[in-house]
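1. Could you work out the structure for the sequence below:
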Amino acid sequence: MLSVHTCPLATLGGKETGGMNVYVRDLARELSRRGHRVDVYTRSQDASIPRITNGLGQGARVIHLPAGPEHPYAKHLIYDHLPEFVDGVLAQAEADSIQYDVLHSHYWLSGAAARELRQRWGAPIVHMFHTLGKMKNAVAQRPEERETTRRIEMETEIVRFADALVAATPVEEEQLVRAYSADPASIRVISPGVDTERFHPIPAAHAKERIALCPDCRIILFVGRIEPLKGIDNLLRAIAQVIDRRPELREGLIVPIIGGDPDRVREDDEMVRLRELRESLGIADVVTFLGAKDQDTLQYYYSAADVVVMPSDYESFGMVALEAMACGAPVIASDVGGLSFLVQHARTGYRVPARDPQALAARITRLLTDEGLRRRIGQRATCWAEAYGWPSITDRIEALYEELTSRYE
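-> Here you go, the predicted structure:
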């Protein structure tokens, strides 16, 4: 597997870590459990860590390769260092006397690297974009949020040369065909999975005790990267409206924002803008920025939450929503991208228009004030999420690998 710009072992909730890291990590683990040998190549961002680690389990390695500066680096600049990355992959494979059967690339940078490796090895390319530059540009609010022309051009090339494209949802499949002129025959809709051994309902009282929250508090939870695309400002405005219309809900209300690093911010960071907005809305006593949390802790936050909110402007899938539902939490999500497919309106949660704090506030209020509704939706959400367990998802990935390798024999 190729995951050039981000490591599957990285702490989640950082600037460049999220659902893709979880996907690569959990798929590699499940494949290795089945006896496959899996190597995940990623760019080294810290010269002090081991070059090779077995952190994904027996038979699955993460290999860190120098490619440009060995520290966090702007994604669009990594492209210029891909030749060094590809040379590193080739050298490692030669040193280990390995012949790979499949190149599974993740994100556009990895797709570009995979093309060069296929030319040397003749192995098929399975590619998953995880996010699409054209879709992000369609919702960008400021020039600095727009993706580069280079990315759009390379994504268009990947659509043409990859042997198979994996789309997370039928929504992404349609976007690939409409925006990138992808051949529908090359696309397989295979959603990401969820680790149901980790993410499952935990009694709320126990969950709150584990994360040191008061037993009677009401929790509206956000989990994700701290960036404009995630729509956290819309959530803050909705919380202010909830409190303004129902002042009695303020007492005991907690809104944890999980993601980023509150102690390490620059003046232009989204965290700064959100803190200022929190102050101006008068909800500083309610909203707390907790920073990133590992997944062994997240399960307790999901299970403790009365509501999990995903107010994103764009999501190709929405891994947080799936994890939350697996834990029995009702989800309120923007009606965009993969969330439109993943969240079943009025059954496993609610979908609301993006950038509509009034609609979001109304749904939050409804769930906060109706315990029976929360319970019913949470139970249905858990049942819905069970279909996304990694074993069944990996069955479909394995079948795709077998289909492609048979063509190359």
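
2. make it CA atoms for all contacts and neighbour counts henceforth
-> Noted.

3. can you tell me the helix or strand for residue 315?
-> Per DSSP states H and E: residue 315 is located in neither a helix nor a strand.

4. my guess is it meets residue 336, correct?
-> Yes - with contact defined as CA atoms under 8 Å, residue 315 reaches residue 336; the gap is 6.7 Å.

5. between the two, which one's more packed in?
-> Set residue 315 next to residue 336 and count neighbours by other CA atoms under 10 Å: residue 315 wins out with 24 against 21.

6. okay but residue 53 is in contact with residue 41, surely?
-> No - in this structure residue 53 lies outside contact range of residue 41 using CA under 8 Å: 10.9 Å.

7. Pull up the overlap in contacts between those two.
-> Applying CA atoms under 8 Å, 6 or more residues apart in numbering, one finds that residue 53 and residue 41 are jointly contacted by 62-63.

8. So between the two, which is more surrounded?
-> residue 41 (27 against 14).

9. Surely the more buried one is within a strand?
-> Yes - counting by DSSP: H, G, I helix; E, B strand; the rest coil, residue 41 is part of a strand.

10. next up, for comparison:
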Amino acid sequence: MVCPTHDRLYLSGCTGPGTCVQCNRRAGPPDSRMRRPMKVLYVLLYYVPHCTGLTIHVQRIAEAMAARGHESTVLTARYSRALPPEEVINGVRVVRLPTFLRISRGMLMPTFPVAAWRLIGEHDLISIHTPLLEASLVTTWARLRKRRPVVITHHGDLVLPAGWFNRFIEFVMYRIYRAAARYASAVIAYSQDYADHSSYLRPVMPKVRPIYPPVTIPRPHPEGVAALRRQYRLEGKTIVGYAGRFVEEKRPDLLLRTVPYLSARFPNLRVVFAGEYRIRYEHFYERCLPLIESLNDRVVFLGLIRDPQTLADFYAMCDVLVLPSGTECFGLVQAEAMLCGTPVVVSDTPGAREVVRVTGMGEIVPRGDVQALAQAIARVL
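-> Have a look, this model is predicted:
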């Protein structure tokens, strides 16, 4: 629904009526005259088939809105030439723009200004997903195109590997975000815990609305769990799982360093990684190879699991899932693992610790402490 005073869409959480950000006017009872379909434009760098927590989050929201009769359009990068410039995926129109140059994790899209101007004018609400290089341009275009309302969903402060160039990128992206946030009607954070500790979110706290991300995962199939164990020769093994990219900010090396301690107590221990481990924009896996090779067959890499049912079976196969991240805005994988019956050990990182705090289904350990991490894993096992 739309606020009659400010022509802004009401923003709501999971329950209850929405509120106009400008005047705090509460939305009244549903009115059939106002229940028209909305046209929502989602703007982000990567969309499916690219697989990260950010893309999964946007995909679930966009498809859910489309299923409810609203018009969902995604404006994103054509990061692979194998992808079509435009297609419809599960009711969501996906517009992919050609890319020109890769910069760390990002890419330049030369035609973005023109495409964004056109699409913003065709939609009622603009949903920006940061970090995004074009974020401030999108809010500027939205302001000029009849003051289209903008909601920013912040998926985590940008943290890159060491190096002066990466520090420069972080500085530029922060300034772009601040400029975009000034115009946004609201900024969605994954949790209040993360918002309270985010250098991006603290300056705009009056606009911040903490909303947990959508989590869906199929029920595990016992036969699928057994098949995974057979496939990777894990029958009778004690399995410590990790799900996510093998990148420095997620600190998988800490989990690897617990293996000598844990294997003394659990002779059949295996640490199983599910996710991409050869990453184009950083080479943390290659730096960890000597450590990985020293652990022999105690470490197993499954690669990226795209099938939701196989992922659910992987979670159920694990005796514990470990999330040792140095920085994390939520950690969707731990909520998915818990829904599959698997407890979690997570680092005491703002945002990441939220799920265990709320559910009590696991342990929280100090960041960067290998001994404490190993002891917590042993207690859960």
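
11. Need the TM-score between these chains.
-> Once superposed, the chains reach a TM-score of 0.80 (TM-score structural alignment, normalised by the length of structure 2), with 335 aligned residues with a CA RMSD of 2.6 Å.

12. before we move on, the earlier item: mutual contacts of residue 315 and residue 336 of structure 1, please.
-> If you check residue 315 of structure 1 and residue 336 against CA under 8 Å, 6+ apart, no residue is contacted by both.

13. Report the contact partners of residue 357 of structure 1.
-> Taking CA under 8 Å, 6+ apart as the test, what residue 357 of structure 1 contacts is 234-235, 237-238, 241.

14. What is the distance between stretch 361-371 of structure 2 and the centre of its chain?
-> 21 Å (CA atoms, centre = their mean, to the nearest Å).

15. show me where the stretch 1-150 of structure 2 has helices.
-> For the stretch 1-150 of structure 2, the helices defined by DSSP state H, counting those that start in this stretch cover 53-67, 112-121, 135-144.

16. Reformat those as TSV; add mean neighbour count.
-> Formatted as TSV, the helices of the stretch 1-150 of structure 2 follow (neighbours: other CA atoms under 10 Å):
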stretch	mean neighbour count
helix 53-67	19
helix 112-121	17
helix 135-144	20
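
17. would you turn those helices into JSON lines with distance to residue 375 of structure 2?
-> Below are the helices of the stretch 1-150 of structure 2 laid out as JSON lines (distance: least, CA to CA, whole Å):
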{"stretch": "helix 53-67", "distance to residue 375 of structure 2": "28"}
{"stretch": "helix 112-121", "distance to residue 375 of structure 2": "50"}
{"stretch": "helix 135-144", "distance to residue 375 of structure 2": "43"}
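
18. Figure out which of those helices is closest to residue 242 of structure 2.
-> Checking the helices of the stretch 1-150 of structure 2 against residue 242 of structure 2 by CA to CA gives helix 53-67 as the closest, at 14.4 Å.

19. what's the mean deviation for the closest one versus structure 1?
-> For helix 53-67 of structure 2, the mean deviation from structure 1 after alignment is 0.7 Å (mean CA distance after the TM-score superposition for structure 1).

20. Could you list every helix and strand in contact with that helix?
-> When contacts are defined as 3 or more CA pairs under 8 Å, 6 or more residues apart in numbering; DSSP states H and E, helix 53-67 of structure 2 packs onto strand 71-77, strand 92-97.

21. now for these, which one comes closest to residue 301 of structure 2?
-> Short answer: strand 71-77, nearest of those by CA to CA, at 28.9 Å.

22. Mean deviation, that closest one versus structure 1?
-> For strand 71-77 of structure 2, the mean distance to aligned residues of structure 1 following superposition is 0.6 Å (mean CA distance after the TM-score superposition for structure 1).

23. Same question for that strand: list its buried residues.
-> Judged by neighbour count using 16 or more other CA atoms under 10 Å, the buried positions of strand 71-77 of structure 2 are 71-77.

24. what's the following helix or strand after the longest helix seen in structure 2?
-> Secondary structure assigned by DSSP state H gives helix 164-183 as the longest helix of structure 2. Later in the chain than helix 164-183 of structure 2, the nearest helix or strand by DSSP H and E is strand 186-189.

25. so that next one corresponds to what in structure 1?
-> Alignment note (TM-score structural alignment): strand 186-189 of structure 2 is matched to residues 164-167 of structure 1.

26. For that stretch, report the contacting residues that lie outside it.
-> So stretch 164-167 of structure 1 is contacted by 125-129, 159, 173, 186-191 (CA under 8 Å, 6+ apart).

27. Closest to residue 118 of structure 1 out of those?
-> Of these, the one sitting nearest to residue 118 of structure 1 (CA to CA) turns out to be residue 125, at 7.3 Å.

28. so how far is residue 106 of structure 1 from the closest one?
-> 10 Å (CA to CA, to the nearest Å).

29. got it, and residue 384 of structure 1?
-> 26 Å.

30. now do residue 198 of structure 1
-> Going from residue 198 of structure 1 to residue 106 of structure 1 by CA to CA gives 24 Å.

31. When these two are compared, which one has more neighbours?
-> Remark: of residue 198 of structure 1 and residue 106, residue 106 carries more neighbours, 27 against 15, as counted by other CA under 10 Å.

32. Find the helix or strand that the closest residue to residue 210 of structure 1 other than its chain neighbours is a member of.
-> What sits nearest to residue 210 of structure 1 in space, not counting adjacent residues and going by CA to CA, 6 or more residues apart in numbering, is residue 300, at 7.0 Å. Assessed by DSSP H and E, residue 300 of structure 1 sits inside helix 295-304.

33. what's downstream of that helix, the next helix or strand?
-> Using DSSP H and E, the helix or strand that follows helix 295-304 of structure 1 in sequence is strand 307-310.

34. contact partners of that next one?
-> Against strand 307-310 of structure 1 from outside (CA under 8 Å, 6+ apart): 219-223, 230-231, 235, 302, 320-321, 324, 329-334, 364, 367-368.

35. so of those residues, which ones are in strands?
-> If you go by DSSP state E, the contacts of strand 307-310 of structure 1 have 219-223, 331-334 in strands.

36. Quick check: residue 378 of structure 1 touching residue 348?
-> Yes - the criterion here is CA under 8 Å, and residue 378 of structure 1 meets it with residue 348 at 6.5 Å.
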